[in-house]
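Participant: Give me a model of this one.
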Amino acid sequence: MYTQIDGVAMGSPLGVLFANCYMGTVEQRVFESINQPRMYVRYIDDTFISANSGEEIWNQDHCLPFLDVLVEQREALFSTKFYMKTMNLGMCMNRASKSPKRYKRSIISTYIRRALSHCFSWNDIHEEMECVAQVLVDNGHPN
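Facilitator: Modelled structure (predicted):
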């Protein structure tokens, strides 16, 4: 359907626009020729599909990362928890920086909100909060 011969700079606002236009065109062509899947979610060029039939694409642990969520298939339902790529060093704004206090507080509230919104079970929330506490300590925030 498409051969890329050139591109836009990484982080360019045009990249998102081009990706959305291209993916919209691909979706239109694909959904004209097949039945609509049970669930189809797309964010720019990342897609998550739950189909009625076909080959299973889950890894050996029945888990797949989608954006910053790890989705695990458990029989008839999905469970989720926060997912961080291995290349992420877990660095955030240091407490000693000259940034306003409201920015520093927003980091903590963002981590907490992420754990509560992304994690399926209380055990996963607790595990994520332990990781958050360690990241904050590593970046100079008090215990």
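
Participant: switch to C-alpha atoms for all contacts and neighbour counts from now on
Facilitator: Will do.

Participant: Identify, by residue count, the longest helix of this structure.
Facilitator: Secondary structure assigned by DSSP state H gives helix 13-33 as the longest helix of the chain.

Participant: Quick one: list the elements packing against it.
Facilitator: Packing partners of helix 13-33 (3 or more CA pairs under 8 Å, 6 or more residues apart in numbering; DSSP states H and E): none among the helices and strands.

Participant: buried set for it?
Facilitator: For helix 13-33, the neighbour count (16 or more other CA atoms under 10 Å) marks 20, 23 as buried.

Participant: Give me the distance between that helix and the centre of its chain.
Facilitator: On the basis of CA atoms, centre = their mean, to the nearest Å, helix 13-33 is displaced by 20 Å from the centre of the chain it belongs to.

Participant: ok, residues contacting it?
Facilitator: Helix 13-33 is contacted from outside by 8-9, 44-45, using CA atoms under 8 Å, 6 or more residues apart in numbering.

Participant: what do you get for stretch 106-122?
Facilitator: 69, 79-82, 92-93, 125, 128-129, 132.

Participant: quick one: which of the residues you listed is nearest Glu55?
Facilitator: When the contacts of stretch 106-122 are compared for distance to Glu55 (CA to CA), Ser79 comes out closest, at 20.5 Å.

Participant: quick check, the closest one in a strand?
Facilitator: Yes - counting by DSSP: H, G, I helix; E, B strand; the rest coil, Ser79 is located in a strand.

Participant: Now that we have the contacts of stretch 106-122, which of them are buried?
Facilitator: Among the contacts of stretch 106-122, those classed as buried by 16+ other CA under 10 Å are 69, 80-82, 125, 128-129, 132.

Participant: can I get those residues in JSON lines with secondary structure and distance to Gly140?
Facilitator: Converted to JSON lines, those look like this (DSSP: H, G, I helix; E, B strand; the rest coil; distance: CA to CA, whole Å):
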{"residue": "Val69", "secondary structure": "strand", "distance to Gly140": "27"}
{"residue": "Thr80", "secondary structure": "strand", "distance to Gly140": "29"}
{"residue": "Lys81", "secondary structure": "strand", "distance to Gly140": "26"}
{"residue": "Phe82", "secondary structure": "strand", "distance to Gly140": "23"}
{"residue": "Ile125", "secondary structure": "helix", "distance to Gly140": "23"}
{"residue": "Glu128", "secondary structure": "helix", "distance to Gly140": "19"}
{"residue": "Met129", "secondary structure": "helix", "distance to Gly140": "17"}
{"residue": "Val132", "secondary structure": "helix", "distance to Gly140": "13"}
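
Participant: And this one, please, so the two structures can be compared:
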Amino acid sequence: MALETTVTSDFELVKHLQERSKKNMRQETLFCTVDVTDLYTMVPQIEGVLSLRKMLERLKLKQVGGLKIETIIRLSRFVMKNNYFNYDGQYYHQVRGGAMGSPLTLTIANCYMFFFEQQIIKQISNSGGLYFRYIDDTCITVNWPAQHLFRQVDRWNKFDENIKLLANIVSSNNFLDLYMENKDGKLLTSVYQKPSYEPYYLPFNSIHPLHMKKNIPYIMLFRTIRYCSTFQSFLNDREKLKIPLILNMYPNKLIEEQFTNVLLKHKINPH
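Facilitator: The predicted structure is shown next:
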């Protein structure tokens, strides 16, 4: 039901962006990334459970895993209303939102956001734009003036007092591990590293099996190939990959062998 407006990885977003850029990418196209402030702890408990019920009814499900819908709702309400934690010798009862890291909190937050965002999705789609969400992070591309988009975000923030949207609206932006840029109406993408990024991977001198350690440079380069829209950005990011691997004691010969294996397996000519 939400497959058309959600992504599970950056590469899914890359494919959608590439498809749109062929049809509707202009010099004025903006990339807007939106973060939902403290989503897990801001979703109201009762309304969150009701959104889960609404979602199950929308899917026309009578049972899930042998449990009746009413049983699922009662159990969900119990879990959401009975979260306790200890801090500095004191016990506290959580009265807003759900427990961080709880699978139920994630499910309820996704259901709550699904119903919250429907008006926004319709508005963006009617304007020929794209809207995709990954849990509490959203990426929007649309051919609107920046001031108009800022005004719309302000309007969306009035939809629900529990949901606070923080938007970054520019012609170049990042979403999760993807860097996106509109350069004179042309889409450019590459790997993005957050300021908090630390070059730490599984050390090569660890006791883990060799095949696990070989997979790390392989997967890292494969991701770079999928994300980079130009050969030059691929070359730049490929060189950046080597540094953290070498710092974690990976032999240069093994790195080069795995990089070559990626190109051979996927029939990519690096020249």
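
Participant: Next secondary structure after the longest helix of the first structure?
Facilitator: Going down the chain from helix 13-33 of the first structure, the next helix or strand is strand 39-43, by DSSP states H and E.

Participant: so that next one aligns onto which residues of the second structure?
Facilitator: Aligned by TM-score structural alignment, strand 39-43 of the first structure falls on residues 130-134 of the second structure.

Participant: Tell me which residue of the second structure matches up with Arg114 of the first structure.
Facilitator: By TM-score structural alignment, Arg114 of the first structure lines up with Arg223.

Participant: Where does its match sit: helix, strand or coil?
Facilitator: helix.

Participant: What separation is there between it and Thr260 of the second structure?
Facilitator: Using CA to CA, to the nearest Å, Arg223 of the second structure is found at 14 Å from Thr260 of the second structure.

Participant: and if you look at Leu130 of the second structure?
Facilitator: When Leu130 of the second structure is compared with Thr260 of the second structure (using CA to CA), they lie 36 Å apart.

Participant: all strands of the second structure, in order?
Facilitator: Ranges of strands within the second structure are 30-36, 63-64, 67-68, 84-87, 90-93, 130-134, 137-142, 165-170, 172-175, 178-183, 186-191, based on DSSP state E.

Participant: Contact partners for the residue nearest to Cys92 of the first structure when sequence neighbours are not counted?
Facilitator: The spatial neighbour of Cys92 of the first structure that comes closest, neighbours along the chain excluded (CA to CA, 6 or more residues apart in numbering), is Asn139 at 6.6 Å. By CA under 8 Å, 6+ apart, the residues touching Asn139 of the first structure are 91-95.

Participant: What residues does the residue mapped onto Met180 of the second structure from the first structure make contact with?
Facilitator: Matched by TM-score structural alignment, Met180 of the second structure corresponds to Val71 in the first structure. Applying CA under 8 Å, 6+ apart to Val71 of the first structure gives the contacts 63-65, 78-81.

Participant: Closest to Ser53 of the first structure out of these?
Facilitator: The nearest member of these to Ser53 of the first structure, counting by CA to CA, is Phe78 at 16.8 Å.

Participant: What count of nearby residues applies to the nearest residue in space to the closest one that is not next to it in sequence?
Facilitator: Leaving out its chain neighbours, the residue that sits closest to Phe78 of the first structure by CA to CA, 6+ apart is Glu72, at 5.5 Å. Using other CA atoms under 10 Å, Glu72 of the first structure has 19 neighbouring residues.

Participant: Quick check, Thr33 of the second structure in contact with Ser171.
Facilitator: No - at 10.9 Å, Thr33 of the second structure and Ser171 do not qualify as touching, with contact defined as CA atoms under 8 Å.

Participant: out of the two, which sits in the busier spot?
Facilitator: A count of neighbours by other CA under 10 Å puts Thr33 above the other of Thr33 of the second structure and Ser171, at 23 against 19.

Participant: what's the closest non-adjacent residue to that one?
Facilitator: Distances taken as CA to CA, 6+ apart put Cys139 closest to Thr33 of the second structure, at 4.6 Å, once the chain neighbours are dropped.

Participant: how many other residues sit next to the nearest residue to Trp58 of the first structure once chain neighbours are set aside?
Facilitator: Leaving aside its chain neighbours, Trp58 of the first structure sits nearest to Leu64 (6.3 Å; criterion: CA to CA, 6+ apart). Leu64 of the first structure sits with 18 neighbouring residues when counted by other CA under 10 Å.

Participant: Same question for Ser106 of the first structure.
Facilitator: Using other CA under 10 Å, Ser106 of the first structure has 11 other residues around it.

Participant: what's the spacing between it and Cys92 of the first structure?
Facilitator: Applying CA to CA to Ser106 of the first structure and Cys92 of the first structure gives a distance of 11 Å.

Participant: now do Glu128 of the first structure
Facilitator: 16 Å.

Participant: go on, Arg38 of the first structure?
Facilitator: Distance, Arg38 of the first structure to Cys92 of the first structure, using CA to CA: 38 Å.

Participant: now swap in Ile108 of the first structure and tell me
Facilitator: Per CA to CA, Ile108 of the first structure is found 10 Å from Cys92 of the first structure.

Participant: most distant residue from the middle of the first structure?
Facilitator: Lys98 (29.7 Å; CA atoms, centre = their mean).
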